[in-house]
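Q: Sequence and predicted model, in that order:
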Amino acid sequence: MSRLTHLDAEGNAHMVDVSGKDVTSRSATAKALVEMLPATLALILEGKAKKGDVIATARIAGIMAAKKTHELIPLCHPLMISKVTVDFAPDTAASTIEVTATVKVEGKTGVEMESLTACSVACLTLYDMCKAVDRGMKITNLRLVEKAGGKSGHFTAE
């Protein structure tokens, strides 16, 4: 049985019943990479993008996305998220920004989808705010890197 759904005898998907699960501290961290031209990264880091503060806007977008995951991903449970962080690590030598999103909750189901959604939307916002100068940006390597709490325990990607 997956975190989000199970199939009934007819093969129909349903939201998983989590009412019997214990409330525990749960967290998940996702990462992705945005590749861009050196000039694009310079615009972002110097705060000279025409649309404004790219990093601050992408951070807010990621936080908002985590909170709306249940509206975007079918059969995801709405959660009372206790914390979302979205961080950006620019690498001028590689002309990239690594985006990291961590979501925490005290609940009966995990927050993997919330962290992945936050990371994705933060990356999409970076792209949107800079696409006028660099349509060739690439969003790559979106993945869950760590998850803690719940019945399945701790997971760290290799």
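A: Okay, I see it. Note that this is a predicted model, so its numbers are computed, not measured.

Q: When you work out contacts or count neighbours from here on, use the C-alpha atoms and nothing else.
A: Noted.

Q: In this structure Thr29 contacts Gly110, no?
A: No. Judged on CA atoms under 8 Å, Thr29 makes no contact with Gly110 at a distance of 11.2 Å.

Q: hey, what's in contact with both of these two?
A: Counting by CA atoms under 8 Å, 6 or more residues apart in numbering, Thr29 and Gly110 have no contacts in common.

Q: Return the residues in contact with Pro74.
A: Contact analysis of Pro74 by CA under 8 Å, 6+ apart lists nothing.

Q: I'd like to know how far it sits from Met113.
A: Distance of Pro74 to Met113, given as CA to CA, to the nearest Å: 11 Å.

Q: what do you get for Ile97?
A: Ile97 is 21 Å from Met113, where distance means CA to CA.

Q: Any idea how many residues pack against the residue lying closest to Val16 once chain neighbours are set aside?
A: Counting by CA to CA, 6 or more residues apart in numbering, Val16 lies nearest to Thr5, which is 4.9 Å off, once chain neighbours are set aside. Applying other CA atoms under 10 Å, we find 16 other residues in the vicinity of Thr5.

Q: next, the one to line up against it:
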Amino acid sequence: MAMFIRRAALMLPKSRRLCSSSHDIESSINELNKEMEFVFGEAPPTSLTGSSESQPTSQGPEFKPVEKIDNESKLTHISSKGEAQMVDVSHKDISKRVAIASCKVILGKKVYDLVSANQVAKGDVLSVAKLAGISGAKHTSNLVPLCHNINLTHVRVDLRLNARDYCVEIEGEAASTGKTGVEMEAMTAVTVAGLTVYDMCKAASKDIQITDVRLEHKTGGKSGNWSREKQ
């Protein structure tokens, strides 16, 4: 509306701008507004101040209250003060928990041929990486600060060569009967196994890549069973 007022005032002769009464000015504004409505199809408020509904408030925009976040979606390792914390699992039920994770180590043809022929200078790559993965699962709480130190009942690490992609596919499984899950143990197992493959082969190539470290399946606990959807 301020734009219309300024335009109306400027269109008046100088003498009228100085001497005219507020009634004359408002009458001129009303006439101009009718012309603007004809052009733009919208009529602004006819008073100098406008209606109370059109005036902005000092309170700013109205925000909808944030919905309460479901406990299952919260970051449990963050305290109410925003600080990192180790989750208290004392109230949780004991259940059998299993997790399976996987990753790939892309070698390239040259290194793949060396590994498949067991001709890497450091020795049997797959056997050493398998043992490293098992050891990594057992040391997860020492590597990841907020993980619980749990008693594993089973750890499995399998490595297989994929001639099509010139890579090593690694799968790790961890199991425990307790109050917290073993997802981190399974993912640590495959990650450490992958790093070991790299270490064993890095003299032959620095271009080796460890990719797709991810959880594939888990069972047990309050959240129940979960499996990654197959592509």
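A: Good, I have the coordinates. Computed from a predicted structure; not experimentally measured.

Q: Can you check which helix is longest in structure 1?
A: Counting residues, the longest helix found in structure 1 (DSSP state H) is helix 112-130.

Q: What range does it cover in structure 2?
A: Across structure 2, the stretch matching helix 112-130 of structure 1 (TM-score structural alignment) is residues 183-201.

Q: Likewise for stretch 15-31 of structure 1?
A: Structural correspondence for stretch 15-31 of structure 1: residues 86-102 of structure 2, per TM-score structural alignment.

Q: for the matching stretch, how far is the first residue from the last?
A: End-to-end distance of stretch 86-102 of structure 2: 26 Å, with CA to CA as the criterion.

Q: Which position in structure 1 pairs with Val155 of structure 2?
A: So, by TM-score structural alignment, Val155 of structure 2 is matched to Val84.

Q: ok so its match is a strand residue?
A: Yes. Secondary structure of Val84 of structure 1 (DSSP: H, G, I helix; E, B strand; the rest coil): part of a strand.

Q: how close does it get to Thr140 of structure 1?
A: According to CA to CA, Val84 of structure 1 stands 21 Å off from Thr140 of structure 1.

Q: Looking at those two, which is more packed in?
A: Neighbours per residue, other CA under 10 Å: of Val84 of structure 1 and Thr140, the larger number sits with Val84, 23 against 14.

Q: The more buried one and Glu106 of structure 1: what is the separation?
A: Distance, Val84 of structure 1 to Glu106 of structure 1, by CA to CA: 13 Å.

Q: quick one, what contacts Tyr112 of structure 2?
A: Contacts for Tyr112 of structure 2 (CA under 8 Å, 6+ apart) come out as Ala163, Tyr166, Cys167.

Q: rerun at 10 Å
A: Listed by CA atoms under 10 Å, 6 or more residues apart in numbering, the contact set of Tyr112 of structure 2 reads Ile106, Asn118, Val120, Leu161, Asn162, Ala163, Asp165, Tyr166, Cys167, Val168, Cys201.

Q: Now, those residues that are in helices?
A: In helices, defined here by DSSP H, the members of the contacts of Tyr112 of structure 2 are Cys201.

Q: Format the contacts of Tyr112 of structure 2 as a markdown table; extra columns: distance to Thr219 of structure 2 and neighbour count.
A: A markdown table is the format used below for these (distance: CA to CA, whole Å; neighbours: other CA atoms under 10 Å):
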| residue | distance to Thr219 of structure 2 | neighbour count |
| --- | --- | --- |
| Ile106 | 29 | 21 |
| Asn118 | 36 | 14 |
| Val120 | 38 | 19 |
| Leu161 | 28 | 17 |
| Asn162 | 28 | 15 |
| Ala163 | 32 | 13 |
| Asp165 | 31 | 15 |
| Tyr166 | 32 | 18 |
| Cys167 | 29 | 22 |
| Val168 | 26 | 24 |
| Cys201 | 35 | 22 |
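
Q: So which of the contacts of Tyr112 of structure 2 sit within strands?
A: When DSSP state E is applied, the contacts of Tyr112 of structure 2 are split such that Ile106, Leu161, Asn162, Cys167, Val168 fall in strands.

Q: May I see these organised as JSON lines, with distance to Ala2 of structure 2 added?
A: Listed next are those as JSON lines, based on distance: CA to CA, whole Å:
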{"residue": "Ile106", "distance to Ala2 of structure 2": "67"}
{"residue": "Leu161", "distance to Ala2 of structure 2": "75"}
{"residue": "Asn162", "distance to Ala2 of structure 2": "72"}
{"residue": "Cys167", "distance to Ala2 of structure 2": "70"}
{"residue": "Val168", "distance to Ala2 of structure 2": "71"}
